[in-house]
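Visitor: I would like the atomic coordinates for the input below:
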Amino acid sequence: MIQGTGSNVGKSVVVAGLCRLFVRRGLKVMPFKPQNMSNNAAVTEDGGEIGRAQALQARAACVPLSVHMNPVLLKPETDTGAQVIVQGRRHGTMRAEEYGRHKAELLPKVLESFAILEGEADLVLIEGAGSPAETNLRSGDIANMGFADAADVPVVLVGDIDRGGVIASLVGTHTVLEPGERDRIKGFLINRFRGDVALFSEGEAEIALRTGWAALGVIPWFDRAGELPAEDALGLEGGGASGAALKVAVPVIGRIANFDDLDPLRMEPDVDLVLVRAGEPLPGDADLVLLPGSKSTIGDLAYFRAQGWDIDLIAHVRRGGRVIGLCGGYQMLGRTIDDPDGIEGAAGSVEGLGLLDVETVLGGDKRLTLTHGTHVASGASVEGYEIHLGRTTGPDCARPLLEIGGETDGATSADGLVCGTYLHGLFGADGFRAAYLGALGGVSSVAYEARVEAALDALADHLAACVDTDALLAIARAR
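Guide: Next comes the predicted model:
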């Protein structure tokens, strides 16, 4: 189990790299994360959902996605509450305090999923969540040491030296853990080192001396990490290519979801991807405004208006600018969003942005499906996934964006400037992206999927050169 001294220390990327590394050594590897918190979800082949970080790790391990790779997924809907997904299916919505009281009840499901993967693999690489040093969260824990103890798995701890204070982070974690938990940790890794790693040899020795844990390697900064999908919205960065022909503006809404839709655009040299934060206006010179997915469409629509972005967007369209909405962003572009059952809060209907002549009714079962289709305007193939509640209908649906399995998806305004779709991942299709950007006056030069694969291979090579992988395997075999 790979745990970290804190969030965003690189656990997900390290696990992905190790998955690819050990697969290339002939092992069947499965990634696993007992509990994840993210609105960036992936759809499995059996119609469930898991955290997208585990989807990337499964890709690195060359295995199909399974709901058992992430049996508990928390999808924040408000600052204090989240939708709880258990083994790929919606379990309910809980406030943080309520979940804290009930999370231990989910441990049997977590252990069941782990046992299923363990029975199919030579090696299971487990990712922790946050830090085991958060002792206030230890009671009923299923994400870090609580799971490690229950499943009896050894732990390796990752610290991020780029943040500073890595010695204190690792030694401090040792200090606050219980004696049995300290013993469960067999070694540590230092991540994101810049410069000559030999300069940290004394630091490694100091940590080993104070903790009794084995030093398993210092991982230099990996420049190509930005070519891999980010798990956390905090890691979102724009593109910003100098001299790019196209400027694509993305308002960063409060509950942005499935934002890996942006990754292919971010990599394009001819695209300047501008992430617009709260308090900033939508840029007046944008060629395209992209409204991303949302975990809380009605709440994020209010957030959008609170920034004044609705006024900016109308002005953008008036100037002839293009707009595309994805999933929740598509719903926002319509005339109304109706929530008769109070799925997102109080029951009722709210006025949309009115740029598409469609209406959305939230309700019914969540649609979770992997999808292949065709872009109507260009004939280019698209593929991706749908993950949404609700149905959108109206006159503009007579001009669909996509054809999928004999049916249509999405809508386009009469003037052709505004469109929307429920399909996530369509910008990952090189042909569609080239056609779409070409219609805006830009050029696509990136083979996206091939680039992600190359980055995973490079990551595996990177870890092989600096991590004592034989020691890692010996620790795993000791279980």
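Visitor: use CA for all of it now, contacts and neighbours both
Guide: Will do.
Visitor: can you tell me the helix or strand for residue 316?
Guide: helix 309-318 (DSSP states H and E).
Visitor: Pull out the buried residues from that helix.
Guide: Neighbour-count burial for helix 309-318 flags 309-310, 312-313, 316-317 (criterion: 16 or more other C-alpha atoms under 10 Å).
Visitor: who are the neighbours in contact with residue 207?
Guide: Neighbouring residues of residue 207 by C-alpha atoms under 8 Å, 6 or more residues apart in numbering: 167, 170-171, 213.
Visitor: Sort out for me which of those residues are in helices.
Guide: 167, 170-171 (DSSP state H).
Visitor: Could I get these in CSV, plus columns for neighbour count and distance to residue 89?
Guide: Shown next, in CSV, are the ones in helices among the contacts of residue 207 (neighbours: other C-alpha atoms under 10 Å; distance: C-alpha to C-alpha, whole Å):
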residue, neighbour count, distance to residue 89
167, 19, 40
170, 25, 36
171, 17, 39
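Visitor: closest to residue 91 among those?
Guide: Distances from residue 91 to the ones in helices among the contacts of residue 207, taken as C-alpha to C-alpha, are shortest for residue 170 (35.3 Å).
Visitor: and after the helix holding residue 316, which helix or strand comes next?
Guide: Taking DSSP H and E as the definition, the helix or strand right after helix 309-318 is strand 322-326.
Visitor: and for comparison, fold this next one:
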Amino acid sequence: MTRTIMLQGTGSDVGKTILVAGLCRLAANRGLKVAPFKPQNMSNNAAVSDDGGEIGRAQWLQAMASRTPSSVHMNPVLLKPQSETGSQIIVQGKVFGQAKGRDYQRLKPHLLGAVLESFETVCMGQDLVVVEGAGSPAEINLRAGDIANMGFATHAGVPVVLVGDIDRGGVIASLVGTHTILPDEDRSQIVGYIINKFRGDVSLFDDGLSAIAQFTGWPCFGVIPWLKAAARLPAEDSVVLERLARGTGGALKVAVPVLSRIANFDDLDPLAAEPEVDLVYVRAGDPWPADAGLVVLPGSKSTIADLEEFRSHGWDRDLQMHIRRGGRVIGICGGYQMLGRSVADPLGLEGTPRAVEGLGLLDVETVMAAEKTVRNSRAHSLEHDVPLSGYEIHLGVTEGADTARAPITIDGRPDGARSADGRVIGTYLHGLFASDEYRRKLLSSFGIESGSQSYRGLVDEALDELATELEGRLSRDWLETLLG
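Guide: Just a heads-up that it's a prediction; the model follows:
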């Protein structure tokens, strides 16, 4: 029989994703068949699963931690925000529709069947399934029709461990408050809690643990320190961009504009891991780094809206100055679309039907199309003559004179565009920089020597480090019960 456990948090960004990944790798290292599951995720960092649909990037990482193929059933409902109030809805890997927040609340109960069906599919043949919640179960205003936290746990009969983030403060109140506010049925699902992101001497928190036990009766399954290995793993959503460093002093400065609907920004992680690369995330109000050698425009969930925001910051002028200084530009997916002469959305797929002027750095035009391209791809860099691997998730068809100088081929067909002087390129291939040979050739063209280790190898090492750390910090009795 498959054992199950669900990690829910006292709030968002308490570290559930990393803890689930660490537990999955710990179980896999012990020889168990383990898989992750997240009923509902909200993120524009998506991945293409091994069975060919969209899932949250975090569940793709957790599948890697589990050493098992990723599946659309590991994240049956994925919400991809397109505006402040609305999202595209992905169900079992395919576009289901769009909805604003209030409309989605009415829709959620109708998605529970798909969630439970996917959970049953994931559980088949597994020794253990580790489930990740979303947000907090204490959001009782959203409890009716809930499929992300206790609504799922009570229907599926999955025991819950609550995760509290001590780094943000108020962890005792968060745990005790959650216990107080939950209805009896939900409270009975919780079997214990974990304190996460602790800094310093753990013994100083002994009185805190006693207080939590006094108010809740819940056992503590461990106090986890700040896990340094987490910084080497792809981030789940854009909230982490607020904490990313604004440069580390490497020889090659790479500037990345941060826009409101930025998507799949983990494309930049392999560059950030290079010791000679100074990756600078440029936010609204920040000065544009005049000494940047490369600008990367990452993906976007709403290309036209982000293009308008790009202009509103005056970054179009900064980008032109960058080009005049001899700098280079790489646009990926939505970033590629922005680099062209125009972007048109005649069907209103991103909102109101309209067309806008692009940045004009590539002689191409993009028209948004109803059919969405979602696939894992084998590719080849024509520029550097090295193999590539990655994935495509995009709406739109891009055509124009500069596509005759395609920088890569995907599954044998030309993809992307390159300017006549070769200093501006665009492509629909995500994962470009994770291809080690390509990254080395790219950095070499700037006179920079790349590190010798593979990026995927670094991620794999970080997952093993997480597993080791958790094994030493979590309750031995609880772990042995969980892992058998």
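Visitor: Now compute the TM-score of the two chains, please.
Guide: The TM-score (TM-score structural alignment, normalised by the length of the first structure) is 0.97; 476 aligned residues with a C-alpha RMSD of 1.2 Å.
Visitor: on average, how far is the helix holding residue 316 of the first structure from the matching bit in the second structure?
Guide: Its aligned residues in the second structure lie a mean 0.7 Å from helix 309-318 of the first structure after superposition (mean C-alpha distance after the TM-score superposition for the first structure).
Visitor: Pull up the aligned stretch in the second structure for that helix.
Guide: Aligned using TM-score structural alignment, helix 309-318 of the first structure spans residues 315-324 in the second structure.
Visitor: Next: stretch 374-391 of the first structure.
Guide: Against the second structure, stretch 374-391 of the first structure falls on residues 380-397 (TM-score structural alignment).
Visitor: sorry, back to before: contact partners of the match of helix 309-318 of the first structure?
Guide: Under C-alpha under 8 Å, 6+ apart, the answer for stretch 315-324 of the second structure is 288, 290, 292, 310, 328-329, 359.
Visitor: quick one: which of these has the most company?
Guide: Within the contacts of stretch 315-324 of the second structure, residue 329 tops the neighbour count with 23 neighbours, counted by other C-alpha atoms under 10 Å.
Visitor: Report the contact partners of the aligned residue in the second structure for residue 4 of the first structure.
Guide: Counting by TM-score structural alignment, residue 4 of the first structure corresponds to residue 9 in the second structure. Residue 9 of the second structure makes contact with 16, 133-137, 162-164, according to C-alpha under 8 Å, 6+ apart.
Visitor: Kindly report the same for residue 411 of the second structure.
Guide: Neighbours of residue 411 of the second structure in contact, by C-alpha under 8 Å, 6+ apart: 377-379.
Visitor: Also residue 109 of the second structure?
Guide: 145-147 are the contacts of residue 109 of the second structure under C-alpha under 8 Å, 6+ apart.
Visitor: try 7 Å
Guide: residue 145 (C-alpha atoms under 7 Å, 6 or more residues apart in numbering).
Visitor: In which helix or strand does it reside?
Guide: Here residue 109 of the second structure sits within helix 101-123, counting by DSSP H and E.
Visitor: cool, residue 6 of the second structure as well?
Guide: Applying DSSP H and E, one finds residue 6 of the second structure within strand 3-9.
Visitor: Can you give the distance of that strand from its chain's centre?
Guide: 20 Å (C-alpha atoms, centre = their mean, to the nearest Å).
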